[in-house]
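Asker: Show me how the following folds:
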Amino acid sequence: MDLPLNALRAFETAARHLNFTRAAEELHLTPTAVSQHVRKLEQRYGVQLFRRLPRGLALTDEGQALLPMLAETFERVAGALSSLRHGRPREPLSVGVVATFAVGWLLPRLPAFQAAHPFVDLRLFTHNNRVDLAGEGLDQAVRFGDGHWHGTDAVPLMPARLTPLCAPALARRLQQPADLAGEVLLRSYRAAEWPAWFAGVGLQAPPLRGLVFDTSLALAEAAAQGAGVALLPATLFSQALDSGRLVRPFATEIDTGRYWLTQLSSRRVTAAMGAFSSWLQAASADPAVQDSLRSAP
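Answerer: Model prediction:
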């Protein structure tokens, strides 16, 4: 039987990523070549497999019917070939991660994940909590919020309770929460955070005139340099707190959301996705597990 294997492989890879560019990276082709393979496949069988969207792709009914069978076939072939060489093929996994979570929590623990799952070829793409899974060709994404994103499955990871952090010299001027009214209060693009924190200590928030930042990393650096006081998740800035660059003047925290691992509801879960999800949930849920993962080789 004359099967168009290259075209079928191009379709299967593009369907997994819902993105020609990510498929091209995996197949070591150009996005144009992948698109042409898929178009020739569609022309050969007289069906449309994708709907081309302004950003990314969406499977048609015909594409959704073909993908599981094709993916299973390729996986079985890969498994058979892998058994011949007594190894397991590496599976790419593209994950978008909020930069604060990546730097403050994930990166120190990644060696443990890679040691436990060497078959996963993990590719990280940081973002500032604005992410388009389909348009960016991501398998999964870690983001902050309430867990409700249209067309997306979300698994809860860890809370990110906010508390004031600042430079040591500034902290020496703060004896009680009311003293914050005389300081520059640095802000994120979520305007309700400072009013919520002041409400938590029984005070009304003063007028907010500090700089606005779109990432917590920049917010923390500004605070460490003495530009003002920032509301930040202390658990994700433990290194700066341990080194003394940042100080926590008050214990009060507010809970405005948590981190979630998300993926498109229509996305088939691969072995790499399942491995990363299971590891991430276990590592972020149990402090004892976190400590053991951090000390793993």
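Asker: Only C-alpha atoms from now on, for both contacts and neighbour counts.
Answerer: Will do.
Asker: could you pull out the strands for the stretch 101-250 of the chain?
Answerer: Applying DSSP state E, counting those that start in this stretch to the stretch 101-250 of the chain gives strands spanning 120-127, 140-145, 152-159, 162-165, 187-188, 212-213, 230-233.
Asker: Serialize these to CSV and add fields for mean neighbour count and distance to R16.
Answerer: Shown next, in CSV, are these (neighbours: other CA atoms under 10 Å; distance: least, CA to CA, whole Å):
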stretch, mean neighbour count, distance to R16
strand 120-127, 16, 15
strand 140-145, 23, 11
strand 152-159, 18, 15
strand 162-165, 24, 36
strand 187-188, 22, 35
strand 212-213, 16, 34
strand 230-233, 25, 34
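Asker: of these, which approaches A251 most closely?
Answerer: Checking the strands of the stretch 101-250 of the chain against A251 by CA to CA gives strand 162-165 as the closest, at 7.1 Å.
Asker: Give me the contacts around the closest one.
Answerer: With contact meaning CA atoms under 8 Å, 6 or more residues apart in numbering, strand 162-165 is reached by 197, 220, 223, 229-234, 246-256.
Asker: rerun at 10 Å
Answerer: By CA atoms under 10 Å, 6 or more residues apart in numbering, the residues outside strand 162-165 that reach it are 171, 177, 180, 185-186, 193-194, 197, 219-220, 223-224, 228-235, 237, 241, 245-257.
Asker: from those, which would you call buried?
Answerer: Buried members of those, scored by 16 or more other CA atoms under 10 Å, are 171, 177, 180, 185-186, 193-194, 197, 219-220, 223-224, 228-234, 237, 241, 245-249, 253-254, 256.
Asker: Among these, which lie within helices?
Answerer: A171, E193, W194, W197, L219, A220, A223, A224, L241 (DSSP state H).
Asker: Is it possible to get JSON lines of those that adds distance to H127?
Answerer: Compiled in JSON lines, these are given as follows (distance: CA to CA, whole Å):
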{"residue": "A171", "distance to H127": "30"}
{"residue": "E193", "distance to H127": "20"}
{"residue": "W194", "distance to H127": "23"}
{"residue": "W197", "distance to H127": "26"}
{"residue": "L219", "distance to H127": "15"}
{"residue": "A220", "distance to H127": "16"}
{"residue": "A223", "distance to H127": "21"}
{"residue": "A224", "distance to H127": "22"}
{"residue": "L241", "distance to H127": "24"}
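Asker: To check against the first, give me the structure of this:
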Amino acid sequence: MNKDRPISLAGLRGFVLAARQGSFTKAAEELCLTQSALSRQIQALESELGERLFVRTTRVLKLTEAGAKLEKVAVAMLDQLDGCVSQIRRGSAKKRVTISSFSSFISMWLIPRLGALHAAHPDIDLHFQATDRFVDLDTEDVDVAIRYCTPDTLPSTGQVLTREEIYPVGSNTVAANIEPGLDKAFDPEGQTLLLQESTTSLYPWSAWATWLPDTATAETTKSLRFTNHDQIIQATMLGQGVALGRHVLIEYFVESGLLRRLSPVGIVPPQAYCLLVSERAKAVPEVELFIEWLKSEIRIGNASPQ
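Answerer: Predicted structure coming up:
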């Protein structure tokens, strides 16, 4: 036997488990091996070392002096190896960032802008949860929440991202049939008004009655009603009527020429787009990167002419 030749590592994990469990049978079960297969691995290891590693009795499995020396080093080595493997696996896996927001913000603001973020950082796995509910960042699996609310309702850790202006919009076809020039308030007479249901109590500015000269006109004007703002804007771009657009959400479509502003008159509501970040996610590099990108895109939007 060449005493300088390194030993095979094949049976080392089985040896450590057998020493820890005090049983070949239990160690074999943990390794999904038969007891005889593990015994052969230990015997091969003993043969390579030229020393017995266990004192085998009918009741208990005990380490010899040589076995105790090997176990001390082997445990530390395997722990270090397992830690290294875990780091490598985590490093090669995509880093998931979970973002919660309302569906219109995800579909109208985030999705049109995600291409550049994905191209620059393909390893980030973005997971979007569309909900109007205020999620609990302490107990739910959410890293970042983007909400539309009044700043005074935010927790102390929340941040205001941006406010916005509300104004009438229409498709190019509809706009072509409306008196040109953005020099006066929009007159919706003869137009189909696109409305969002169940929002006027929270957001009174979303009701066309706020913009019309009298209540009677609001009640007699043709209208179509939808649940979400993204549905309203899709119908608007298809020429099915005119809508009250929320600048932050429709900015991309206005700049792309799919929508046209119909009046210089607008309303700035008390609500704002606000950011909340889970405490456990604040130091995560991928979360920091997403937030940096989000704020940068919003700054670009705020700098663009409306």
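Asker: follow-up on the earlier one: redo the strands of the stretch 101-250 of structure 1 as TSV? Include distance to A24 of structure 1.
Answerer: Shown next, in TSV, are the strands of the stretch 101-250 of structure 1 (distance: least, CA to CA, whole Å):
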stretch	distance to A24 of structure 1
strand 120-127	15
strand 140-145	18
strand 152-159	24
strand 162-165	41
strand 187-188	36
strand 212-213	35
strand 230-233	38
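Asker: can you give me the helices for structure 1?
Answerer: 5-17, 20-27, 31-45, 61-84, 99-101, 107-116, 168-171, 193-200, 216-224, 238-243, 271-285, 287-295.
Asker: wait, which of those helices is closest to L208 of structure 1?
Answerer: helix 193-200 (8.4 Å).
Asker: And the aligned partner of E164 of structure 2 in structure 1, how close does it get to G244 of structure 1?
Answerer: Correspondence of E164 of structure 2 to structure 1, assessed by TM-score structural alignment: A160. To G244 of structure 1, A160 of structure 1 is 21 Å away according to CA to CA, to the nearest Å.
Asker: Out of the helices of structure 1, flag the one nearest W149 of structure 1.
Answerer: Closest approach to W149 of structure 1 among the helices of structure 1 is made by helix 271-285 (17.8 Å; CA to CA).
Asker: Give me the buried positions along that closest one.
Answerer: By 16+ other CA under 10 Å, the buried positions in helix 271-285 of structure 1 come out as A272, M273, A275, F276, S277, L280, Q281, A283, S284.
Asker: Packing partners of that helix?
Answerer: In this structure, helix 271-285 of structure 1 packs against strand 91-98, helix 107-116, strand 120-127, strand 140-145, strand 152-159, strand 258-264, helix 287-295, with contacts taken as 3 or more CA pairs under 10 Å, 6 or more residues apart in numbering; DSSP states H and E.
Asker: now it, how far from the centre of its chain.
Answerer: Using CA atoms, centre = their mean, to the nearest Å, the distance from the centre of helix 271-285 of structure 1 to the centre of the chain it belongs to is 12 Å.
Asker: residues near the closest residue in space to A33 of structure 1 that isn't next to it in sequence, how many?
Answerer: Distances taken as CA to CA, 6 or more residues apart in numbering place A24 nearest to A33 of structure 1, at 7.9 Å, with adjacent residues excluded. Residues near A24 of structure 1, counting by other CA atoms under 10 Å, number 19.
Asker: cool, V135 of structure 2 as well?
Answerer: Other residues close to V135 of structure 2 by other CA under 10 Å number 16.
Asker: what do we get in structure 1 for it?
Answerer: In structure 1, the residue paired with V135 of structure 2 is D132, using TM-score structural alignment.
Asker: can I assume that match is in contact with V97?
Answerer: No. D132 of structure 1 is beyond contact range of V97, at 11.8 Å (criterion: CA atoms under 10 Å).
Asker: what is in contact with these two at once?
Answerer: Shared contacts of D132 of structure 1 and V97, counting by CA under 10 Å, 6+ apart, come down to A141.
Asker: I'd like the helices of structure 1 laid out as JSON lines, including distance to E136 of structure 1.
Answerer: JSON lines is the format used below for these (distance: least, CA to CA, whole Å):
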{"stretch": "helix 5-17", "distance to E136 of structure 1": "9"}
{"stretch": "helix 20-27", "distance to E136 of structure 1": "8"}
{"stretch": "helix 31-45", "distance to E136 of structure 1": "13"}
{"stretch": "helix 61-84", "distance to E136 of structure 1": "20"}
{"stretch": "helix 99-101", "distance to E136 of structure 1": "16"}
{"stretch": "helix 107-116", "distance to E136 of structure 1": "21"}
{"stretch": "helix 168-171", "distance to E136 of structure 1": "40"}
{"stretch": "helix 193-200", "distance to E136 of structure 1": "29"}
{"stretch": "helix 216-224", "distance to E136 of structure 1": "22"}
{"stretch": "helix 238-243", "distance to E136 of structure 1": "31"}
{"stretch": "helix 271-285", "distance to E136 of structure 1": "16"}
{"stretch": "helix 287-295", "distance to E136 of structure 1": "30"}
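Asker: Tell me which of the ones you listed lies nearest to D146 of structure 1.
Answerer: Among the helices of structure 1, helix 193-200 comes nearest to D146 of structure 1, with 14.6 Å by CA to CA.
Asker: K184 of structure 2 and F102 of structure 2, how far apart?
Answerer: According to CA to CA, K184 of structure 2 and F102 of structure 2 sit 33 Å apart.
Asker: For those two, indicate the residue with more neighbours.
Answerer: Counted by other CA under 10 Å, K184 of structure 2 and F102 do not tie: F102 has more neighbours, with 19 against 11.
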